[in-house]
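Visitor: What follows is a predicted structure for the sequence shown.
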Amino acid sequence: MTKVVFMGTPQFSVPILTMIHENGYEVLAVVTQPDRPVGRKKVLTPPPVKEEALRLGVKVIQPEKLKNSTELEEIIELNPDIIVTAAYGQILPKRLLDVPRLGCINVHASLLPKYRGGAPIHQAILDGQTKTGVTIMYMVEKLDAGDIISQREIPIGENDHTGSLFDKLSILGRDLLQDTLPSIIDGTNKRIPQNEAEATFAHNISREQERIDWSKSASDIYNQVRGLHPWPVAYTTLNGENVKVWWAKLGDSTSSLQPGSVTKINKDSFEIATGDGKTLAILDLQPSGKKRMTAQDYLRGTGSKLQIGDLFE
């Protein structure tokens, strides 16, 4: 029986771990990030992968930092045949990469060499891509630069957002790994070197990327809203107060008003001018200090004084 150490953290990784366990591989341990405070009340919350590992009865290891840790020694002593990672969140040191006889492989949510790094799903939508996929690859010391074993592609729909694509790619990654693992174990798998000239990067989302620049085109801002939904969420300001824009759609009108200006107030939305003369219709938002709400509820209450020409910045 092939002995596996699985390393992952968010919900994306859960179906992949479950598949490995259900397919009869021996999961020696699950390595995941430490429990973190979540929400306004800062409730200490385990990562989704830890919850699934406990449900499956698998040992959990949670190093704060893997390099030079006692937990690293513990993993090495397990001597797995293969290490499988999926959105773990830390770089594996060379000492660990060298341990498994079948290598360390990663389930990465992009069509490498495009979008190496920690936010490939966000970045694909932010960039307006119409397709993405999953890559199974060998891990090396350089970020997401190892040889490709297999890939599978899916389209990105016009209404897809990071959350919906996250779910689709998680299942795609699970299925692709299930199909790929047997060839890795019996040594018949492919090894395709990545073309470094085509490499692009998707670093973790910065606070600057979250703020809407209304001088950009309506489609670019729409891609920003859906690329940051449901986390970390795009935002703008009105009268100096932050307003999160949870959801929007391309408006059905044009405007010569200054970008950021309110151009139209409908029953269930309001439209804002953008840099290309088109508008973005706000459907779902969260004013500072308030709960998330529909634009319709906002216009009935907090935003009842909103007027044509009011400026979001």
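Guide: Received the coordinates, thanks.

Visitor: only C-alpha atoms for contact and neighbour calcs from this point on.
Guide: Will do.

Visitor: Secondary structure element holding Phe6?
Guide: strand 3-8 (DSSP states H and E).

Visitor: Quick one: name whatever helix or strand follows that strand.
Guide: helix 14-22.

Visitor: now the angle from that next one to strand 3-8?
Guide: 170 degrees (axes from the mean of the first three to the mean of the last three Cα atoms, to 10 degrees).

Visitor: buried stuff in the top strand by length along the chain?
Guide: Scanning the chain for the strand with the most residues, using DSSP state E, yields strand 241-254. Under the neighbour-count criterion of 16 or more other Cα atoms under 10 Å, strand 241-254 has 242-251, 254 buried.

Visitor: got JSON lines for those residues, with distance to Gln90 too?
Guide: As requested, these are exported to JSON lines (distance: Cα to Cα, whole Å):
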{"residue": "Asn242", "distance to Gln90": "32"}
{"residue": "Val243", "distance to Gln90": "32"}
{"residue": "Lys244", "distance to Gln90": "29"}
{"residue": "Val245", "distance to Gln90": "30"}
{"residue": "Trp246", "distance to Gln90": "29"}
{"residue": "Trp247", "distance to Gln90": "31"}
{"residue": "Ala248", "distance to Gln90": "34"}
{"residue": "Lys249", "distance to Gln90": "36"}
{"residue": "Leu250", "distance to Gln90": "38"}
{"residue": "Gly251", "distance to Gln90": "41"}
{"residue": "Thr254", "distance to Gln90": "46"}
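
Visitor: Out of the residues you listed, flag the one nearest to Thr302.
Guide: The closest of the buried residues of strand 241-254 to Thr302 turns out to be Val243 (Cα to Cα; 11.7 Å).

Visitor: which residues touch that closest one?
Guide: 235-237, 285-288 (Cα atoms under 8 Å, 6 or more residues apart in numbering).

Visitor: if I pick the closest residue to Ser215 other than its chain neighbours, what's in contact with it?
Guide: In space, and not counting its chain neighbours, Ser215 is closest to Gly275: 4.0 Å by Cα to Cα, 6 or more residues apart in numbering. Residues near Gly275 by Cα under 8 Å, 6+ apart: 214-218, 259.

Visitor: taking those one by one, which sit in strands?
Guide: Using DSSP E to define strands, no part of the contacts of Gly275 is located there.

Visitor: Second structure for comparison follows:
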Amino acid sequence: MTQSLRVIFAGTPDFAAASLSALLDSDHRVVAVYTQPDRPAGRGRKLTPSPVKALAQAHALPIHQPLSLKDAEVQAELASYDADIMVVVAYGLLFPQAVLDIPRLGCLNVHASLLPRWRGAAPIQRAIEAGDSESGVTIMQMDAGLDTGPMLLRRAIPIDATTTGGELHDRLADLGGEAIVTALDALAGPGLKPTPQPETGITYAAKLSKAEAELDFRQPAATLAARIQAFNPWPVAWTQLGSDTLRLWRAEPGRRRDDDPTASPGSLLSSDPDALRIACGNSGNEVLRITQAQLPGGKALPARDLLNARGELLRVGTRLGQATRSQEEPRP
């Protein structure tokens, strides 16, 4: 049987809850949970606990929601748990060195990339957007830098052209839970050798924004398809269709047909049975196939169903994006 470690867990969203669940099912003992304060959510803007808090409540664990970890009283309370280690997963607060030094074995982070690629806030989506062929999780010993600490364990999984941000999120959340338990088991026994991150291959995953989800159809089809897949389910790629917003959920690069007319980027071409086809690229000489999309007030639908229901809005030659800016005008 593995020696049981006393663990403080710090995390907030669903991704973190998967690691907490794995720890609760392990031989290790979670002695306290730190998570972000409750936030307004839903139409009523009711204060709602984070997924990590909800799970901690279900297991009657001590819960703390400080606004900062810099306060001496907060640090003293954390130290009072006499934890062997602190596991941090998408917590959302900066860790001062004084906190990193409190647990006997320090603080470990479950990071959703194969470090040093994609340090930062949105590694899952940026990996898909960039066309990476693989992603994974890294168990990292935390230091004062941004995802710069030595690596203890890495687990990789493939990404293909059909993978969405949501699908990769869920796979990595489960993988992260498995990996952190493996890491703690090893630390409780023979140990793990820290490996410094290489100086080459460092990239940064900037935080996602709704503004960047608007598509520019002058870009290549592969670039647009990767962005649509990456931004599903948030912030969701979009474009203007007349006065409406058309949200684009799934896509892939397509091929031009012999009968396709010369068309400006953003123009709808004749449809496939299962896809909207949009001219894209600098001269409109590439094709983007949209296989799932959503109009205001409706659900995300397969393109076939959307065409059957609202085909009058999606006629050949219709120009996407015109309501906000001309596609010929340079972006600022």
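Guide: Arrived safely, thanks for sending. All values reported here derive from a predicted model rather than from experimental measurement.

Visitor: if I line the two up, what does Ser261 of structure 1 land on in structure 2?
Guide: Residue pairing (TM-score structural alignment): Ser261 of structure 1 is matched to Ser267 of structure 2.

Visitor: Please apply the same query to Asp160 of structure 1.
Guide: Checking TM-score structural alignment: Asp160 of structure 1 goes with Thr163.

Visitor: same thing with Leu44 of structure 1?
Guide: Match for Leu44 of structure 1 (TM-score structural alignment): Leu47.

Visitor: In terms of helices and strands, where is its match?
Guide: Here Leu47 of structure 2 is assigned to strand 46-48, by DSSP H and E.

Visitor: how big's the offset between that strand and structure 1?
Guide: Taking mean Cα distance after the TM-score superposition for structure 1, the mean distance separating strand 46-48 of structure 2 from the aligned residues in structure 1 is 2.9 Å.

Visitor: That strand: how far from the chain's middle?
Guide: The chain centre lies 23 Å from the centre of strand 46-48 of structure 2; the measure is Cα atoms, centre = their mean, to the nearest Å.

Visitor: tell me the angle the following helix or strand past it makes with helix 14-24.
Guide: Past strand 46-48 of structure 2, further along toward the C-terminus, the next helix or strand under DSSP H and E is helix 51-58. Here helix 51-58 of structure 2 runs at an angle of 30 degrees relative to helix 14-24 (the same axes, to 10 degrees).

Visitor: Which neighbouring elements make contact with helix 51-58 of structure 2?
Guide: Packing partners of helix 51-58 of structure 2 (3 or more Cα pairs under 8 Å, 6 or more residues apart in numbering; DSSP states H and E): helix 14-24, strand 63-64.

Visitor: let's go with 7 Å and repeat that
Guide: helix 14-24 (3 or more Cα pairs under 7 Å, 6 or more residues apart in numbering; DSSP states H and E).

Visitor: The helix it packs on aligns to what range in structure 1?
Guide: Using TM-score structural alignment, the partner range for helix 14-24 of structure 2 is residues 11-21.

Visitor: what's the closest non-adjacent residue to Glu214 of structure 2?
Guide: Using Cα to Cα, 6+ apart, the closest residue to Glu214 of structure 2 is Trp238 (5.0 Å).

Visitor: Aligned to the one you found, what sits in structure 1?
Guide: Trp238 of structure 2 maps onto Tyr235 in structure 1, by TM-score structural alignment.

Visitor: could you show me where the strands are in the stretch 201-332 of structure 2, in order?
Guide: Taking DSSP state E, counting those that start in this stretch as the criterion, the stretch 201-332 of structure 2 carries its strands at 204-205, 237-241, 244-254, 268-272, 275-280, 286-294, 301-302.

Visitor: got it, and the stretch 1-150 of structure 2?
Guide: According to DSSP E, counting those that start in this stretch, the strands that the stretch 1-150 of structure 2 contains are 6-11, 29-34, 39-41, 46-48, 63-64, 85-89, 107-111, 119-120, 134-141.

Visitor: which stretch among those comes nearest Pro194 of structure 2?
Guide: When those are compared (using Cα to Cα), the closest one is strand 134-141, at 7.7 Å.

Visitor: Would you mind identifying the next helix or strand past that closest one?
Guide: Next along from strand 134-141 of structure 2, by DSSP H and E: strand 151-158.

Visitor: ok, whichever residue in structure 1 pairs up with Leu69 of structure 2 - contacts?
Guide: Taking TM-score structural alignment for the superposition, Leu69 of structure 2 sits opposite Leu66 in structure 1. Shown in contact with Leu66 of structure 1 (Cα atoms under 7 Å, 6 or more residues apart in numbering): Leu72.

Visitor: Same check on Arg226 of structure 1?
Guide: By Cα under 7 Å, 6+ apart, the neighbours of Arg226 of structure 1 are 161-162, 247.

Visitor: Tell me, how many residues neighbour Ile91 of structure 1?
Guide: For Ile91 of structure 1, the neighbour count with other Cα atoms under 10 Å is 15.

Visitor: scratch that, Gly163 of structure 1 is what I was asking about
Guide: There are 16 residues near Gly163 of structure 1, going by other Cα under 10 Å.

Visitor: next one: Ile124 of structure 2
Guide: Ile124 of structure 2, neighbours per other Cα under 10 Å, totals 25.

Visitor: Repeat that for Gly57 of structure 1.
Guide: So Gly57 of structure 1, with other Cα under 10 Å, has 11 neighbours.

Visitor: Check the alignment and tell me where it lands in structure 2.
Guide: Under TM-score structural alignment, Gly57 of structure 1 pairs with Ala60 in structure 2.

Visitor: What are the buried residues along the longest helix that structure 1 contains?
Guide: What stands out as the longest helix in structure 1, according to DSSP state H, is helix 162-186. Buried residues in helix 162-186 of structure 1, counting neighbours by 16+ other Cα under 10 Å, are found at 162-163, 165-166, 169-174, 176-177, 180-181, 184.
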